[in-house]
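Participant: Have a look at this fold, sequence not included:
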């Protein structure tokens, strides 16, 4: 419907979400649309040079790329009467017209000054360098390979009277376990989908901390947690002070300078302070799963009307809840407290496990509900009968989560209601006797 009624096209369908994602991460490029540029004559001069020098360009492409072009090849691809570039064969050229015959045998002419066609990719690219005035071009390693698009482009660019821009070749971004991202193969995660899960400053940090020649493996699981926590730790450091240490080795100074640059480039707004939430991803993931609403999260963090959460933290919590509901959230961090007794698992408890459960239930009921006290209760419930704390943790996971293992327990329990936890243990105790 949008294609027919709103002038929507194939490029808009893919470009607009990408531009929206760029805006979200603080990148606001100047957009030069190819179709409009052809139609307004911006390519006219380069197109004429290309058509006038068809033999020279053919020689460059065949020599540099090592592939042979067909006899019907021409450095202009006309649009046929149905608006297609496919199946069109050039039959002649008389500036500004390129004459052709389409796949149905219809003859026609394409005016290169009015955008009634386009230059083939290997010529279109250097033509843009020339008329836009590009001085540095970043591109994937496939275009930078020997005999690739850049190698042919830098020679063709000379015909347009322009020196090729400085190249910046970058590695591909891969999805963990799935290989290189590729829109043609469907192996990709959409930019807006990624930004629903990952704070924009963390995505920027992922790119900024990596050298262009290093392949990036995007993982929306545990690697994201580690990356986000690394970013928070880096923002909390006084890197300027660390760099002032005269005893640092040159290698260490370079590492600190690179990290300082990565943190600075991660900021959404230019010259602004680092976009840190001051709450680790791990802790926020825990709170988002143990607190039923945002206000309870803020209460746990000691935030209130006089010390409200920052806009960054509010956004991060929203993304965290989306991430938890997605298939990308790591299972080892998923928290699900049960409210019934896992009868089958309890029936397999040994006498030692039953004793530990009885001890733990009593100790938790009478302990101060803080992190250290809870951790001590778990350990002491087993040590009191001269058994390994591993038994106590196993008993706890079975009673609370219906599983034999899970995430760190004490930080989870301290965020939950003491009475409800003790009641759950008592329910399990009743079902093992």
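Facilitator: All right, it came through fine. If you're wondering where the values come from, they're calculated on a predicted model, not measured in any experiment.
Participant: going forward, measure contacts between C-alpha atoms and count neighbours the same way
Facilitator: OK.
Participant: Span of stretch 281-301 from start to end?
Facilitator: 13 Å (Cα to Cα, to the nearest Å).
Participant: Would you mark the buried spots in that stretch?
Facilitator: For stretch 281-301, the neighbour count (16 or more other Cα atoms under 10 Å) marks 281, 284-291, 296-298 as buried.
Participant: Need the max-distance pair from those residues.
Facilitator: 281 and 296 (17.0 Å; Cα to Cα).
Participant: Any chance of the buried residues of stretch 281-301 in JSON lines with secondary structure and distance to residue 88 as columns?
Facilitator: Output for the buried residues of stretch 281-301, formatted as JSON lines (DSSP: H, G, I helix; E, B strand; the rest coil; distance: Cα to Cα, whole Å):
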{"residue": "281", "secondary structure": "helix", "distance to residue 88": "55"}
{"residue": "284", "secondary structure": "helix", "distance to residue 88": "58"}
{"residue": "285", "secondary structure": "helix", "distance to residue 88": "57"}
{"residue": "286", "secondary structure": "helix", "distance to residue 88": "60"}
{"residue": "287", "secondary structure": "helix", "distance to residue 88": "61"}
{"residue": "288", "secondary structure": "helix", "distance to residue 88": "58"}
{"residue": "289", "secondary structure": "helix", "distance to residue 88": "59"}
{"residue": "290", "secondary structure": "helix", "distance to residue 88": "63"}
{"residue": "291", "secondary structure": "coil", "distance to residue 88": "63"}
{"residue": "296", "secondary structure": "helix", "distance to residue 88": "65"}
{"residue": "297", "secondary structure": "helix", "distance to residue 88": "63"}
{"residue": "298", "secondary structure": "helix", "distance to residue 88": "64"}
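Participant: adding another structure so you can compare the two:
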């Protein structure tokens, strides 16, 4: 293989390259995505003028591919999409590391049990799929879910199966080259094998600050794989899968550069075999050599790496030196931080129970999920809400949309918004009439998915512009219903009383009876979301001698206490609890006639 002479870039030397005339010049576009796009275009033109810009991601389908792993894809996707918007041809490669070894049986995967442990050490594509799966093997089963999610998110990519690459002999020359230069590779790796581990304090600083964070770097697959050292016959950067048991528990004992004959022994069953690497396809380069080999082979200009690749001896740092052996250069690429999940303990995809992109897309629209990854720089951690915080997140999104529409949003926020709602290929499908998520969730909570009831309530939210067809509030309505049904515990769901609480009604004092009377008297006139909001907040004001329209600055602090007491009374009489969905939405959901009956009117 011809090797082009080049000096590999040091991994920390990710300097800004000279900006080109192709870069975006508007202030609005100069968010982190645009800045990386500027650098990638310039670097691509330096390395391979006139050729497509190549960015890359790597995912290991060793189990459910989680939302931390998604950052491995979204970071280059957003940069690639910006470059496409500027008129360049871009390839976003996703290497499916499906020729990685099966390390353990992930917990919590339906259709599996302890018997899957017998496949540990085999390639992921040689492991049976979970029972009942329509897919031919373990890797394809988990790739399918991620592929579906990426399609919904508008991510355009070229998928590369590493099983297909290795078993078809695509990398044959690269493997032979690595074996010829094994002493050079070993010398680079040896620099790090003798280094002391970083001090404990430094190690702590590398860990996520919050235990709810997901290790995004696991998406790269084999970060913990050995580097090929330890063989009795010397160093070999290649590991065969055993011809007898199919596992990678093998040790290379001899290799002849002239004949390419390689001898290995399986440490599990003692099987020994001599093969010719010019013909043999049942093995792969070890991870710390495999990754930089691919950088050179594919001409990758941009690829991010997780925090586990930042320490001395990590595959990204070592790869920055090994890539030169293959005639390539290390990609530009930021280290990306962790992704957290509200209310969840830190998990990896091998431990089970960790949310995937499809899980998130069940409860939120693709635009919202894209926005979460677009609005934060790669080195900033953030959380994805599966709890009540999702309602606040949607409120924030809707406020941003309004600001973008009226021109009052900050430039960086506008850029993130536009990257969220669409790609260079066009806008993603969106909800025609995006009612507040918390309102839809409250309606879904009370109606339990009854479409007739849902339409009745939504039609009364704004009598001047009623919802007449649920299609206009979908898919947001569907997401809110899914959140209620899958993430709100049964004991927290709202159940409206079937009969009045006569005991509580009879025990009301004069002030309590008066507050109920004022509410009932105003129901007909105020039967809309805004009207009922005005009414329920206004009753305690009127009782205290103030106009219902009085603002906070005109009212004494005691009014807030009176409002809380009044709200608690209404919740108790309507749903038997002290809290519940927002009262105006709850009243609409219950319906005027039933509200009057439950409140004794």
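Facilitator: Sure, I can see it. Only a predicted model underlies this, so the values are computations on that prediction, with no experimental measurement involved.
Participant: nearest to residue 95 of structure 1, of the buried residues of stretch 281-301 of structure 1?
Facilitator: After measuring the buried residues of stretch 281-301 of structure 1 against residue 95 of structure 1 - Cα to Cα - the closest member comes out as residue 281, at 62.2 Å.
Participant: What does that closest one correspond to in structure 2?
Facilitator: In structure 2, the residue paired with residue 281 of structure 1 is residue 437, using TM-score structural alignment.
Participant: Its match and residue 282 of structure 2: what is the separation?
Facilitator: 52 Å.
Participant: do residue 34 of structure 2 as well
Facilitator: Counting by Cα to Cα - residue 34 of structure 2 and residue 282 of structure 2 are separated by 42 Å.
Participant: likewise residue 338 of structure 2?
Facilitator: 35 Å.
Participant: Look at those two and report which has more neighbours.
Facilitator: Neighbour comparison, residue 338 of structure 2 and residue 282: the larger count goes to residue 338, with 26 against 20 (by other Cα atoms under 10 Å).
Participant: Now do the same for that one: its match in structure 1.
Facilitator: Per TM-score structural alignment, residue 338 of structure 2 is aligned with residue 172.
Participant: Assess the claim that its match and residue 180 are in contact.
Facilitator: Yes - Residue 172 of structure 1 lies in contact with residue 180 (Cα atoms under 8 Å); the separation is 6.3 Å.
Participant: Strands of the stretch 101-250 of structure 1, start to end?
Facilitator: Under the criterion DSSP state E, counting those that start in this stretch, the stretch 101-250 of structure 1 carries strands at the ranges 107-111, 117-118, 136-140, 166-170, 173-175, 179-180, 216-218.
Participant: Which other helices and strands does the first one contact?
Facilitator: Secondary structure elements in contact with strand 107-111 of structure 1, counted by 3 or more Cα pairs under 8 Å, 6 or more residues apart in numbering; DSSP states H and E, are strand 97-101.
Participant: Where in structure 2 does the strand it packs on fall?
Facilitator: Using TM-score structural alignment, strand 97-101 of structure 1 pairs with 261-265 in structure 2.
Participant: Pull the distance from that stretch to the chain's centre.
Facilitator: Distance of stretch 261-265 of structure 2 from the chain centroid (Cα atoms, centre = their mean, to the nearest Å) equals 42 Å.
Participant: Any buried residues in it, and which?
Facilitator: In stretch 261-265 of structure 2, counting by 16+ other Cα under 10 Å, buried: 261-265.
Participant: now swap in stretch 406-417 of structure 2 and tell me
Facilitator: 409, 411, 413-417.
Participant: now it: how far from the chain's centre is it?
Facilitator: For stretch 406-417 of structure 2, the distance to the chain centre is 23 Å (Cα atoms, centre = their mean).
Participant: what's the first-to-last distance across it?
Facilitator: Termini of stretch 406-417 of structure 2 sit 14 Å apart (Cα to Cα).
Participant: Kindly state which residue of structure 2 is aligned to residue 118 of structure 1.
Facilitator: That one, residue 118 of structure 1, aligns with residue 284 by TM-score structural alignment.
Participant: how many neighbours does that match have?
Facilitator: 24.
Participant: Turn the buried residues of stretch 406-417 of structure 2 into a markdown table, columns for distance to residue 77 of structure 2 and secondary structure.
Facilitator: Shown next, in a markdown table, are those (distance: Cα to Cα, whole Å; DSSP: H, G, I helix; E, B strand; the rest coil):
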| residue | distance to residue 77 of structure 2 | secondary structure |
| --- | --- | --- |
| 409 | 24 | coil |
| 411 | 21 | helix |
| 413 | 18 | helix |
| 414 | 18 | helix |
| 415 | 15 | helix |
| 416 | 13 | helix |
| 417 | 15 | helix |
